[in-house]
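1. Can you look at this prediction? I've put the sequence above it.
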Amino acid sequence: MTETATRAATILPGTTATGAQTTLGVMGGGQLGRMFVQAAQAMGYFTAVLDPDPASPAGLVSHFHIQADYLDEQALAQLMQRCSAITTEFENVPAAALHTLGAHRPVAPGARAVAIAQNRIQEKQFFNRCGVATAPWAAIESEADLAAVSDALLPGVLKTARLGYDGKGQVRVASRAALGEAWRQLGAVPCVLERMLPLVDECSVIVARGWNGQTVHYPLQRNLHRDGILAVTEAFEGNLPYPGVNRALDAAKTIADELGYVGVLCVEFFVLADGSLVANEMAPRPHNSGHHTVDSCDLSQFEAQVRTLAGLPLVAPRQHSAAVMLNLLGDLWFDGEGRARTPAWAEVLALPGAHLHLYGKLQPRPGRKMGHLTFTAASAVEVRATAARAAALLGMAPW
């Protein structure tokens, strides 16, 4: 059963006939919300953010910041009163809040899609129902499930079903004894055990799907993770020289269609040694690996989010430059002795094709995403060389 909703009319930017300013809302105030807000404002919309953090990156730049819990009834009512349509910037916004909002306003993505993405068990079941391959897996929700795990799933990775991201809530296990110990260390909460596979690469594909079912997509992106956190994304022709990787696009479109999805959707894949693909997870929102689209494409993933939410025309994005994106973690704000420092922005910005994006977070911490740095150039060779030079200047590991 899909969740596609009908729309009465396109939500145009600017001032309405009654003199009110059209406002779009976003649940969540992190960097993804900030970039959505900036894209919406550039197009002439007012914006409202609901987020409990008084210093949320999106709240700091939005016209309205409703500082409250995501399930606060008065806050949800205020967001509905202000906004013509509402989106979300991260998948851990309670699906129940989106369901409440969706009863009164267009909400994209809908509560069902977000609820599936919030639970790895439901997500993998959904992928498999769509005919999208995943690593062999089993749900572990009880001692009986633990005892019934097949030896064929070991060695594997145990992941909490909920709230795991950026490598959190994951433990590698090589034996049944290690599996049991890891499950209990994770609190004996519902988990997914995935068999470890011979991986050679990682990639992601981002699609945008409108209320009418029209879908556009961005080129496949090659990703490198370190300690479970995205470190580098490469986006240029020939970045994934494996047979069959183009099937990722078909898989992502199938997932979006089966969900009746509206909005921007990212699906992450592992590339196996034989060149085949297995889906890892989906993100019902713009994605870290798509940040380069702000600088390398004529339609960024955030403008696509605005267009899908508001029912504006979707056009196929065109990538005009080869791109490499570097994630900027809080580690860069400290030297090898743990002393605070300022990263070498002047030297980095002297490099050709450098685009610095800092998120306005007030406190750097190791592992915290503080910003990203995108390089664009006419060729893959040029952009990779320049990005490598920037990484060296910042003290980042080469790749």
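-> Nice, I can see it.
2. can we go C-alpha only for contacts and neighbour counts from here?
-> Noted.
3. Could you check how far stretch 260-275 is from the centre of its chain?
-> 11 Å (C-alpha atoms, centre = their mean, to the nearest Å).
4. now do stretch 73-85
-> With C-alpha atoms, centre = their mean as the basis, the mean position of stretch 73-85 lies at 24 Å from the chain mean.
5. where exactly do the helices run in the stretch 251-399 of the chain?
-> 293-296, 301-310, 345-349, 380-394 (DSSP state H, counting those that start in this stretch).
6. L60: which of the ones you listed is closest?
-> helix 301-310 (17.7 Å; C-alpha to C-alpha).
7. who are the neighbours of the closest one, in terms of helices and strands?
-> Applying 3 or more C-alpha pairs under 8 Å, 6 or more residues apart in numbering; DSSP states H and E, we find helix 301-310 packed against helix 31-42, strand 85-88, strand 199-209, strand 263-272, helix 293-296.
8. here comes the other one, which I'd like you to weigh against the first:
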Amino acid sequence: MTVFPLPPGSTIGILGGGQLGRMLALAAGRLGFDVAVLDPQANGPASRVSAFEVVGAYDDPAALAELARLADVVTFEFENVPAAAVEHLTALGVPVAPGARALAVAQDRVEEKTFLNGAGAPTVAFAAADDAEAAREAVTALGAPALMKTRREGYDGKGQKWVEHASEAADAFKAVGGRPVILEAPADFVRELSVIAARGRDGEIAVYPMAENHHEKGVLRRSFAPAEVGKDTAAQAERIAAQILSSLDYVGVIGIELFELKGGRLLVNEIAPRVHNTGHWTMDGCEVDQFEQHIRAVAGWPLGPTHAHSRVEMLNLLGKEADAWAKLAGEPETRVHLYGKRDAKPGRKMGHVNRLRPL
């Protein structure tokens, strides 16, 4: 039976071996933990900086049993891990954080918005549709234009399509794969913001300053932090984060994407039960970054400070942009973070840089 807080020398398991897993593993190593990564692909970015590698599908009983043998606690780097995998690990006696409830909520966009509204976190109006006719009716009820998204999976702008007229709903439904969808009313927002927050095993909550985010073609391009926001807006974000974390009995770091409307009111766009791209600025702008904070939380350690000591512009390096590493490394105000990926496909996140300036 796992007893918290975990002492240094314990092993933290991570489901997923990409860049977020890699940065989690590096943070765990700084705190004296070993890491075991389960990933379908051998020799991935996270595995190469971890003590143990388990190669297998996320729902492979043998692979999960091996991870359970190695790890004292398990977390995950992305929210599309099968819920059955978490249930299987729990049945084997290994605690998983964040818990199955957070994973289930984040995996289904209708469940997510229903949960958020119930937790007192406002969102845009929405409707579910399981077929083309229901999608047309949903657009009619919500009003056009409406954003159609698959209920499950999809990220970085994938699996979604704007519907400009109700008559186009059937074609849009087919274009996103003919699967159950959510229709969302548009948000007349001024800008996109996010907040990274954490909750420890003892219920302690820590919230980072907000970031202002800019997307291109559905992919995060830049984040500026701390964002210039008023006290009321910051207080709203902290309240929303606390309500979400407490309602989920959450353990770990969460990313909460927000729309700021005219007048400063905030709506929640999405939540991600994991460390988040919009929190990468904390790696060089805060004493304890989001990755260390997540490890602290799942290991049962006290949470660290979240205040910023620098202003940061975080820029994602996509595809061949990472080839400019030598130039970027020569910029005194720039901190380079590369993910160790082998294939620089167009639009693929290969790394990021944090450009610093004084507060």
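-> Good, I have the coordinates. All of these numbers come straight from a predicted model, not from anything done at the bench.
9. what's the TM between chain one and chain two?
-> Once superposed, the chains reach a TM-score of 0.95 (TM-score structural alignment, normalised by the length of the second structure), with 357 aligned residues with a C-alpha RMSD of 1.7 Å.
10. coming back round to it: tell me the most buried of the helices of the stretch 251-399 of the first structure?
-> Among the helices of the stretch 251-399 of the first structure, helix 301-310 has the highest mean neighbour count (mean count of other C-alpha atoms under 10 Å), at a mean of 27.
11. check the fit of that helix onto the second structure and give the mean distance.
-> Once superposed with the second structure, the aligned residues differ from helix 301-310 of the first structure by a mean of 0.7 Å; criterion: mean C-alpha distance after the TM-score superposition for the first structure.
12. roughly how far apart are the equivalent of R285 of the first structure over in the second structure and Q160 of the second structure?
-> Residue pairing (TM-score structural alignment): R285 of the first structure is matched to R274 of the second structure. Distance from R274 of the second structure to Q160 of the second structure, counting by C-alpha to C-alpha, to the nearest Å: 22 Å.
13. between those two, which one's more packed in?
-> Shown here are R274 of the second structure and Q160; by other C-alpha atoms under 10 Å, R274 has more neighbours (28 against 23).
14. and the gap between the aligned partner of G360 of the first structure in the second structure and D323 of the second structure?
-> Under the alignment (TM-score structural alignment), G360 of the first structure pairs with G340 of the second structure. According to C-alpha to C-alpha, G340 of the second structure stands 12 Å off from D323 of the second structure.
15. Alignment lookup: S300 of the first structure to the second structure.
-> Match for S300 of the first structure (TM-score structural alignment): D289.
16. for its match, what are its contacts?
-> For D289 of the second structure, the contacting residues are 280, 282-283, 306, by C-alpha atoms under 8 Å, 6 or more residues apart in numbering.
17. cool, and G178 of the second structure?
-> G178 of the second structure touches 131-132, counting by C-alpha under 8 Å, 6+ apart.
18. what do you get for Y218 of the first structure?
-> By C-alpha under 8 Å, 6+ apart, Y218 of the first structure lies in contact with 205-207, 317-319.
19. switch the cut-off to 6 Å
-> Y218 of the first structure sits next to I206 when contact means C-alpha atoms under 6 Å, 6 or more residues apart in numbering.
20. tell me the helices in the stretch 51-200 of the first structure, going along the chain?
-> Remark: helices assigned in the stretch 51-200 of the first structure by DSSP H, counting those that start in this stretch are 57-61, 73-82, 95-102, 111-117, 120-129, 143-148, 176-185.
21. Now the ones you listed in CSV, please, with extra columns for mean neighbour count.
-> Converted to CSV, the helices of the stretch 51-200 of the first structure look like this (neighbours: other C-alpha atoms under 10 Å):
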stretch, mean neighbour count
helix 57-61, 24
helix 73-82, 16
helix 95-102, 19
helix 111-117, 22
helix 120-129, 19
helix 143-148, 12
helix 176-185, 16
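22. Out of those, which is closest to Y261 of the first structure?
-> Going by C-alpha to C-alpha, the one of the helices of the stretch 51-200 of the first structure nearest Y261 of the first structure is helix 111-117, 7.1 Å.
23. Can you name every helix or strand that the closest one contacts?
-> helix 95-102, helix 120-129 (3 or more C-alpha pairs under 6 Å, 6 or more residues apart in numbering; DSSP states H and E).
24. now the ones you listed as JSON lines including distance to G244 of the first structure?
-> Output for these, formatted as JSON lines (distance: least, C-alpha to C-alpha, whole Å):
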{"stretch": "helix 95-102", "distance to G244 of the first structure": "34"}
{"stretch": "helix 120-129", "distance to G244 of the first structure": "18"}
